[in-house]
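A.B. asks: Next come a sequence and a model predicted from it.
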Amino acid sequence: MQCYYSPIIHNGQLQADEVGELFASAELAIQYGARVARDIANDPEHDRAAGTVIIVVDASGAEITRHRVERRAEAGDEGEAQ
């Protein structure tokens, strides 16, 4: 298990993830980051104009991926936040 962090950029400001999460692989951490992005996108109070981005980094601080929070999914919508 390795620790991965998911800091968030929202309105141009970095919100650090000081705790992180343990995952067996980088792929699982990437999936988690995508789920966080979807959850934020589905929040009716989320400001779509905020330019929110979930960043997934490993314990050494190397960026693995980014997920942009782009829109709120509608009922029955198969799309995902990226």
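C.D. replies: Good, I have the coordinates.
A.B. asks: going forward, measure contacts and count neighbours with C-alpha atoms only.
C.D. replies: Fine.
A.B. asks: tell me which residues of stretch 10-17 are tucked away?
C.D. replies: Across stretch 10-17, burial judged by 16 or more other C-alpha atoms under 10 Å covers H10.
A.B. asks: and the end-to-end length of it?
C.D. replies: Criterion C-alpha to C-alpha, to the nearest Å; first-to-last residue distance in stretch 10-17 is 13 Å.
A.B. asks: if we look at it, which residues are touching it?
C.D. replies: With C-alpha atoms under 8 Å, 6 or more residues apart in numbering as the contact definition, stretch 10-17 has outside contacts at 5-9, 50-53.
A.B. asks: wait, doesn't M1 sit right on F23?
C.D. replies: Yes - M1 is within contact range of F23, at 5.3 Å (criterion: C-alpha atoms under 8 Å).
A.B. asks: Below is an additional structure, to be compared with the one above:
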Amino acid sequence: MRRYFFPIFHNGEMQMDETGELFGSSELAAQHGARVARDIASDPDYDHASGTVVFVVDASGAEIARHRVASVGSA
């Protein structure tokens, strides 16, 4: 298992993930990042103009994936 982190870029600021989560593969971590982005998009109070992006990075800081938060139902 490896630790992956999910920092979120929102309204021009990076919100760091100091804890991260353990996953058996980078693909599973990327899927989790996509799920986080969908969860944010489904929040009725979310400002869709904020340009939010969920990043997936490994313990060395290498970017594995990025998921732009979009309106629920959009690609």
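C.D. replies: Sure, I can see it. Just so it is clear, the structure is predicted and the values come from calculations on it, not from any experiment.
A.B. asks: Now the TM-score, please.
C.D. replies: Comparing the chains after superposition, counting by TM-score structural alignment, normalised by the length of the second structure, produces a TM-score of 0.96; 75 aligned residues with a C-alpha RMSD of 1.0 Å.
A.B. asks: Between M1 and F23 of the first structure, point out the one with more neighbours.
C.D. replies: It is F23, of M1 of the first structure and F23, that has more neighbours when counted by other C-alpha atoms under 10 Å, with 15 against 9.
A.B. asks: quick one on the thing from earlier: for the contacts of stretch 10-17 of the first structure, give me a markdown table that also has secondary structure, distance to L28 of the first structure and neighbour count.
C.D. replies: Converted to a markdown table, those look like this (DSSP: H, G, I helix; E, B strand; the rest coil; distance: C-alpha to C-alpha, whole Å; neighbours: other C-alpha atoms under 10 Å):
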| residue | secondary structure | distance to L28 of the first structure | neighbour count |
| --- | --- | --- | --- |
| Y5 | strand | 12 | 24 |
| S6 | coil | 12 | 26 |
| P7 | coil | 16 | 19 |
| I8 | strand | 18 | 23 |
| I9 | strand | 21 | 17 |
| A50 | helix | 26 | 14 |
| G51 | coil | 24 | 14 |
| T52 | coil | 21 | 23 |
| V53 | strand | 18 | 24 |
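A.B. asks: Identify, from the residues you listed, the entry nearest to G33 of the first structure.
C.D. replies: Using C-alpha to C-alpha, the shortest approach to G33 of the first structure within the contacts of stretch 10-17 of the first structure belongs to S6, at 6.6 Å.
A.B. asks: That closest one contacts V53, doesn't it?
C.D. replies: No - using C-alpha under 8 Å, S6 of the first structure makes no contact with V53, being 9.7 Å away.
A.B. asks: Please identify which helix or strand holds the residue nearest in space to the middle of the second structure.
C.D. replies: The residue lying closest to the centre of the second structure (C-alpha atoms, centre = their mean) is V54, at 2.6 Å. In the assignment (DSSP states H and E), V54 of the second structure maps to strand 53-58.
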